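>>> coordinates only, sequence not included:
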């Protein structure tokens, strides 16, 4: 648990080192949010996107932001006629600053969302806010509001299409033939060794392990390759410090490579 608290403290120090100039930059608008229309799909869902445009040199974070990032949070409560909301995350970049690794996007992020309306005959209004972190020399938290009624008749949006094309490959698309997770209890929590049999994703490969439970935290894995097998070792702890169980079917492994990324859902006992 001490390792978890130390890592968390370092990340928070890096992310919230807010001084007066940084606050002035935030007021000036480091990041702008727009809602894009992509029309209605053949399945009756609405396709849209949240587009974040950042000032030059600024970045924001992926859903699993790494050692020194702020995970984005979404509040859709003000929306109307919104049932299910499905988000497609484009493959992110890996950044290293001051010895800390973070994962996210530089300059712009187009985040596709697919909305299932509660009533197909009524319009869909997206209204809410997004909490996120943005970083350059310092990191600052931002809250961005959005309010947009989606256009059912909108045509194909090139920006949304490009973002969807940048999604990670599925395990099948990446020719993953096996994915196993070996779990070992530790004094702080649990060590997880994930072994993924797959062709290289290109260049230096970085694995990210998400435990599938928001109450659990996984350290940045040490990633190595042994022939056709990628090995990622991480430690998982609970924010409460208490005991916990890991459901292997909920574990999500993302491999970020120079050529593409791979999204692996679940792993077998190893």
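Arrived safely. Computed from a predicted structure; not experimentally measured.

>>> Going by C-alpha atoms from here, please, whenever you check contacts or count neighbours.
OK.

>>> what number of residues lie near residue 249?
Using other CA atoms under 10 Å, residue 249 has 13 neighbouring residues.

>>> which ones are touching it?
Counting by CA atoms under 8 Å, 6 or more residues apart in numbering, residue 249 makes contact with 265-268.

>>> And for residue 136?
If you count contacts by CA under 8 Å, 6+ apart, residue 136 has them with 57-59.

>>> ok, back up a step: narrow the contacts of residue 249 to those in helices?
Here DSSP state H is the test, and these give no hits in helices at all.

>>> ok, back up a step: may I see the ChimeraX selection of the buried members of the contacts of residue 136?
Burial among the contacts of residue 136 is assessed by 16 or more other CA atoms under 10 Å; the matching ChimeraX selection reads:
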select :58,59
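
>>> also this one, for the comparison:
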């Protein structure tokens, strides 16, 4: 389901465990949209643009990718970066006829630094995006992005984008970029490689995972709607099953109905949703 667009955060960000340095963020108005992908917005540590390919389909959905180019040594966040990170977000101008959007995330890695452990990407990454239009013939879409990037400190990176889906729908470079981003998404879970149960006990989220025999050092990443969750830690492991515990920043209200998760290990990964036990 495509999520309704939410309000973008301001550039001032306070985190529990990390010091965020506010730098000069290159977030000035972009030039008027004249291409099917936006120009690069640059900042200390990296650059961002929104790439689209083709036209909206019969359901009004346009495929694209939020391309995050990182300089060596810089990192960015996954869907749920823990209690102190900034996950990527988009906001579309009110006149853009955008009903909603969804950002997808390829498998992240565990990042351990002086501030703790969190989920993210240590190299440049393209996040697949689906944008749903109420009017598929809409032109000159404008909006903004907001995310965090880190080196020795973490900084908020905010900027604006503009594009026209009909300007270059057959652009080969853009199509390769977008198709490549979607191709890197993890497949759906399958029997023997999936989360099988998830339950809340106060602020603790306990997740049981089935993994293939011989899979070394499986890593679990979880996202709970509406509440930050720390990186799950291995609690117990026995033949074919691993139990993790993730600590939430607070008891979620209202109680979520499901979690999103990714399991990685030995170059393999799966991603999916799992209903929370009552």
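Looks like it arrived, so ask away. What you see is a predicted model; the values in this text were computed from it and never measured.

>>> follow-up on the earlier one: may I see the contacts of residue 249 of structure 1 arranged in TSV, with distance to residue 210 of structure 1 and neighbour count as well?
Output for the contacts of residue 249 of structure 1, formatted as TSV (distance: CA to CA, whole Å; neighbours: other CA atoms under 10 Å):
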residue	distance to residue 210 of structure 1	neighbour count
265	10	17
266	10	17
267	12	21
268	15	14
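
>>> before we move on, what SS does residue 179 of structure 2 have?
Using DSSP: H, G, I helix; E, B strand; the rest coil, the structure places residue 179 of structure 2 in helix.

>>> And for the corresponding residue of structure 1 for it, the neighbour number?
Matched by TM-score structural alignment, residue 179 of structure 2 corresponds to residue 161 in structure 1. Counted with other CA under 10 Å, the neighbours of residue 161 of structure 1 add up to 13.

>>> What's the separation between residue 161 of structure 1 and residue 49 of structure 1?
Separation of residue 161 of structure 1 from residue 49 of structure 1 (CA to CA, to the nearest Å): 10 Å.

>>> can you check residue 164 of structure 1 too?
Residue 164 of structure 1 sits 10 Å away from residue 49 of structure 1, going by CA to CA.

>>> These two: which is more packed in?
Between residue 164 of structure 1 and residue 49, residue 49 has the larger neighbour count (other CA under 10 Å), namely 22 against 18.

>>> list the contacts for the counterpart of that one in structure 2?
For residue 49 of structure 1, the aligned residue in structure 2 is residue 65 (criterion: TM-score structural alignment). Residue 65 of structure 2 makes contact with 50-52, 126-129, 177-178, 181 under the criterion CA under 8 Å, 6+ apart.

>>> which among these gets closest to residue 106 of structure 2?
Among these, residue 127 lies closest to residue 106 of structure 2 (CA to CA), at 7.1 Å.

>>> How much space separates that closest one from residue 79 of structure 2?
Relative to residue 79 of structure 2, residue 127 of structure 2 is positioned 10 Å away (CA to CA).

>>> Would you mind listing the residues touching both of these two?
Common neighbours of residue 127 of structure 2 and residue 79, using CA under 8 Å, 6+ apart, are residue 105.

>>> Out of the contacts of residue 65 of structure 2, which are shared with structure 1?
Compared against structure 1 with both residues aligned by TM-score structural alignment, their matches' CA atoms under 8 Å, the contacts of residue 65 of structure 2 retain 50-52, 126-129, 178.

>>> Among the residues you listed, name the buried ones.
50-52, 126-129, 178.

>>> and those residues as a markdown table, adding distance to residue 195 of structure 2 and secondary structure?
Below are these laid out as a markdown table (distance: CA to CA, whole Å; DSSP: H, G, I helix; E, B strand; the rest coil):
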| residue | distance to residue 195 of structure 2 | secondary structure |
| --- | --- | --- |
| 50 | 32 | strand |
| 51 | 33 | strand |
| 52 | 33 | strand |
| 126 | 26 | strand |
| 127 | 23 | strand |
| 128 | 23 | strand |
| 129 | 25 | strand |
| 178 | 29 | helix |
